[in-house]
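Visitor: Show me how the following folds:
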Amino acid sequence: MLRAHTVEQVRAAEADLLARLPQGALMQRAAYGLAHAVLDLLGGGYGRRVLLLVGPGHNGGDALYAGVVLARRGARVEAWLLADSVHEDGLAAFRAVGGRVAPAGSAHDGFDVVIDGILGIGGRPGLRPDAVAALEAVAGVPVVAVDVPSGVDVDTGEIAGPHVVADLTVTFGTHKGCHLLDPAALACGAVDLVDIGLDLPPAPIEALQPMDVAALLPRPALDGHKYSRGVVGVRAGSAAYPGAGLLSVAGASCGLAGMVRYDGDEVVLRQVRAAHPEVVGPGRVQAWVVGSGSDDAAQPALSAALADAVPVVVDADALAFADLARGRDAVLTPHAGELARMLGAQRSVIEASPLEHARRAAQEYDAVVLLKGRRTVIAAPDGAVRVTTTGTPWLATAGAGDVLGGLIGALLASGLCPFDAASVGSWLHGAAATLAAQQGPFVAGDVAAALPALLATLTDP
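Guide: Reported below is the predicted structural model:
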């Protein structure tokens, strides 16, 4: 499990470790990890030209000590000091190995990499004008951020004003919220985690990894049958939007549940049976998927599903009536526009602070909320959060959400709790899209078609 801790948690863990280590040892661990990540990026140090953007405090000290390591490996390292007071010992060590200190924005013959040591995890969002000017002077040069890209909100992933856009972020001890949550995650580039020996408490934000998904996936019992494996029902699609019903069924028919039932428009039912002959008609189920393309039938379809007192996925048209599912075993699956309507907010505000609004919606509706996006956020009413890091830009295609809803429904029917079903389903959805993209651009049905091959890599024969 990839875990993201808060600034407060990290500082407490660092203070505990510092009390047990010789002075300066923790910074040296971070600096060596940073320097070696830069060496890997550059393919070596000899003759490379490195610029350090040095701010106040420990983050600037990490950059200076990393510059010492790089200089010893033959790099030409220059530092621009962007604060009146920087880490004194680090600066002395940097000068001692021949590091050059120059005014910010000085003329130069080009750099191979810029190390962003302007602000650390204690920095406020945004950058001062002198830092912005320094970054503009080296525009186009690859940037390695120290711990976090300077100028982003570390815990929430929000952005307010100018900030560093890194090609690589080297972080220490644990991931932070900004490494997982958009919009800041877009500014991080690749993220390299350096273990510095922190003893950390449980994290408020998690991201599933393949081993976690494999451990959570349902597997048939030796004496199992189609009913014991779970039956998922789909109430989706309409004469106006038959494709939504087909795609919801396609997601539900991934093989994780023992049976799929379709209960909806007769026109859609005929198309479903032609495409998925294993799908049967109405009957008892262990979970419902409701809303995709349901049009005017969304409210009665959701009411009927809730009357069965089984877990339900509330998607698309049914989200307008999500208050009916308040306090139930439900997964609500809005995109930013739909969540904006649910919360009475602007879409741009939702997109600027997805963590805050996913958590708020989960509390207000007393249900699991899956806020779709490049980095999908899954929030539970108790405050637990998971972020999906799988996927590809090609997944931004019509009908992909319908497939996701059906997939989550199958996981609910097979016995996963709403929080696990939503986070596992979202991870699988993104990973299947990545698999489908190996053949080029794709449509939503290709994501559903890729699920069996993906699941084969995660489950025992």
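Visitor: From now on I want contacts and neighbour counts done on CA atoms only, so please keep to that.
Guide: Will do.
Visitor: and Ala305, helix, strand or coil?
Guide: The three-state assignment at Ala305 reads helix, by DSSP: H, G, I helix; E, B strand; the rest coil.
Visitor: Distance-wise, check it relative to Asp366.
Guide: Look at Ala305 and Asp366: by CA to CA, to the nearest Å, they are 18 Å apart.
Visitor: Comparing the two, which shows the higher neighbour count?
Guide: Ala305 (24 against 19; other CA atoms under 10 Å).
Visitor: Verify the stated contact: the more buried one with Val313.
Guide: No - because the distance of 9.7 Å does not satisfy CA atoms under 8 Å, Ala305 is recorded as not touching Val313.
Visitor: list the contacts for Met259?
Guide: Contacts of Met259 were listed using CA atoms under 8 Å, 6 or more residues apart in numbering, and they are Lys226, Tyr227, Arg229, Gly230, Val231, Val232, Ser253, Glu278, Val279, Val280.
Visitor: Leaving out sequence neighbours, find the closest residue to His225.
Guide: Spatial nearest neighbour of His225, chain neighbours left out: Gly258 (7.2 Å); criterion: CA to CA, 6 or more residues apart in numbering.
Visitor: this one as well, want them side by side:
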Amino acid sequence: MKLVCNSQMQEIENLSFENNSSSALLMDNAGKSIAEVVKNIIETHNINTKILILVGPGNNGGDGLIAGTILFTEGYDISIYVCSPRNNQDNLLSKCIEKNIPVTSIESSNFMSKLISDLSNCDLILDAILGINANRPIVDPLTKVFELIECEHTNRLSKYDSNMSQPFVISIDIPSGMNSDNGAVYSHAVRADLTITLGFPKIGMFTENGLSHTGKIINLPIGLSKYGEHLSTEVIETEWIRSELPTREINSHKGDSGKVLVWAGSRKYIGAAYLSCMAAMRTGSGYVTLITTPKLQEILASKMTEPIYHLIPENLDGNLSYNASYSNVTSLKSNDVTLLGPGIDQNTESRRFLMNMLEYSKTVETQLVIDADGLNILSQTENWQSSFHKPAILTPHPGEMARLMKTSIETVQSNRIYHARTAAVDWGHYIVLKGACTIIADPKGNCRIIPFANPVLASSGTGDVLAGMIASFAANMNSPFNAATIGAYIHAVVGEIMSERIGKIGSLAGDMLPLIPSAIMKLSNKEFIHPIIIDK
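Guide: Predicted coordinates:
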């Protein structure tokens, strides 16, 4: 599903106007569609029908007025609060007044007292105050309105022990007060249970802060879909993942399921080798070969017996020896994918061997995936971007991304999509910027967002699991971009399953491994329901 920023949405609307559409027509389409969604919610949740519609001065408010008029005509108990003065020639507001819909204006002396009373007695709030152009702090009297909404919302949540199944606050297009481009809240913003977004979801909704305000999301096309085919940013949906998942023929053998070579782990980070290798195997790789030292192999073999071990020289500590070089891997058979970096440490020997492995990769046809310490070593290497024979998949978390970019984590997090896209284009590699709503960007400037944010994945080792999963899919697919996308999405689905079965606190990266096949099966069998995006 394509995403837009504010300027792109305006361009798309202008394109529609050039093709015999109009602002009034789009507003009418939006209002009708919103009314249908609200009616469906009321019927689904068996909600009483007292609805407050809070409108502002612009088209967002117009959408709310049209939806309110339709709902009132069909017998719903509607009250409209005009929270910011509208144009005196406003036909939409005049129509509401003509139909005897209760309308209270911000200019009324009893506005606040009446709103307080109605908020405590209503069943739904429809937030149509501000649209996608909000880009500055909220000031009085809107500040007070937002505070009253938040207070009543909090009261409802506490009543239902924060597990309220039915929506109470529904925002139109975007929660009022939130920046549609980056999810920023300058002072106050409505915290919705559901956002009915119009035309296209907005990029700012799929940021860490955005998700905490939008709640669940329904997108209503309102006749604009055909004008967004050129958009380069999209949020990934379950149906797309299902359609792109690799399949196995009934007569396939292990050689058909992808060969992955892994260099991971050290005495300090033994678990990284286990997690990345087993993730690749659990994701479906037929062969996984681990490059490791004899002492580490003795430890790892007691925990994982499925991978093949390729031993390289070690020092007295059992770590990689300085003598380990290019010649130690030339005997390896060709592999579809080579994963380098999880837990390899950043010592001199590891740095030297990583550069040897990059040289080795130029002599064989293998897709590189670089993670963790592999990225940290690159960040300390001059002109590292030219060390590859073809675009690699790089999987940084924000700290590693900041080191690669020579900037701060705060800068990276301030505009994750921009920085992931810019890096992918400038460096010529695929970027998987991990975090809430992981971003995958390709060298052509296309961006995909994985619409999940789950604290269960905030645990050491989950990144090693992701690296192994992406490597496995890359070994089974011709598109590194698709492999990285599918790997990140299913990794997030595993997180959702782990949260339900084990809990958000105390779950370990190793707990993910046996759940990977379950996640793939749930997606294949259409058993997975996305926790945020609602299929209208």
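Visitor: care to give me the TM-score?
Guide: Both chains were compared after superposition, and using TM-score structural alignment, normalised by the length of structure 1 their TM-score is 0.90; 459 aligned residues with a CA RMSD of 2.7 Å.
Visitor: picking up where we left off before, now check structure 2 for the residue matching the residue nearest to His225 of structure 1.
Guide: Using TM-score structural alignment, the partner of Gly258 of structure 1 in structure 2 is Gly286.
Visitor: Could you report the neighbour count for that match?
Guide: Summarising burial for Gly286 of structure 2: neighbours were counted as other CA under 10 Å, giving 21.
Visitor: can you check the one 5 residues further on too?
Guide: When counting by other CA under 10 Å, one arrives at 21 neighbours for Ile291 of structure 2.
Visitor: where exactly do the helices run in the stretch 251-400 of structure 2?
Guide: 270-282, 294-301, 348-361, 373-379, 398-405 (DSSP state H, counting those that start in this stretch).
Visitor: Nearest to His491 of structure 2 among those would be which one?
Guide: Between His491 of structure 2 and the helices of the stretch 251-400 of structure 2, the shortest gap by CA to CA is with helix 270-282, which sits at 9.8 Å.
Visitor: Off-centre distance for stretch 246-265 of structure 2?
Guide: Centre-to-centre, stretch 246-265 of structure 2 and its host chain are 28 Å apart (CA atoms, centre = their mean, to the nearest Å).
Visitor: nope, stretch 242-255 of structure 2 is what I was after
Guide: Computed by CA atoms, centre = their mean, the chain-centroid distance of stretch 242-255 of structure 2 equals 27 Å.
Visitor: quick one, strands of the stretch 151-300 of structure 1?
Guide: Using DSSP state E, counting those that start in this stretch, the strands of the stretch 151-300 of structure 1 run over residues 168-172, 175-176, 190-194, 205-207, 231-235, 259-262, 287-290.
Visitor: Nearest residue to Gly264 of structure 1 in space, please, no chain neighbours.
Guide: Distances taken as CA to CA, 6+ apart place Arg235 nearest to Gly264 of structure 1, at 5.4 Å, with adjacent residues excluded.
Visitor: Give me the buried stretch members for the helix or strand where Leu148 of structure 2 lies, please.
Guide: Of the helices and strands defined by DSSP states H and E, Leu148 of structure 2 is found in helix 142-159. By neighbour count on 16 or more other CA atoms under 10 Å, the buried set for helix 142-159 of structure 2 is Leu142, Val145, Phe146, Leu148, Ile149, Glu150, Glu152, His153, Arg156.
Visitor: could the residues you listed be laid out in CSV, adding distance to Val185 of structure 2?
Guide: Putting those into CSV (distance: CA to CA, whole Å) gives the following:
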residue, distance to Val185 of structure 2
Leu142, 14
Val145, 16
Phe146, 12
Leu148, 17
Ile149, 16
Glu150, 14
Glu152, 20
His153, 18
Arg156, 23
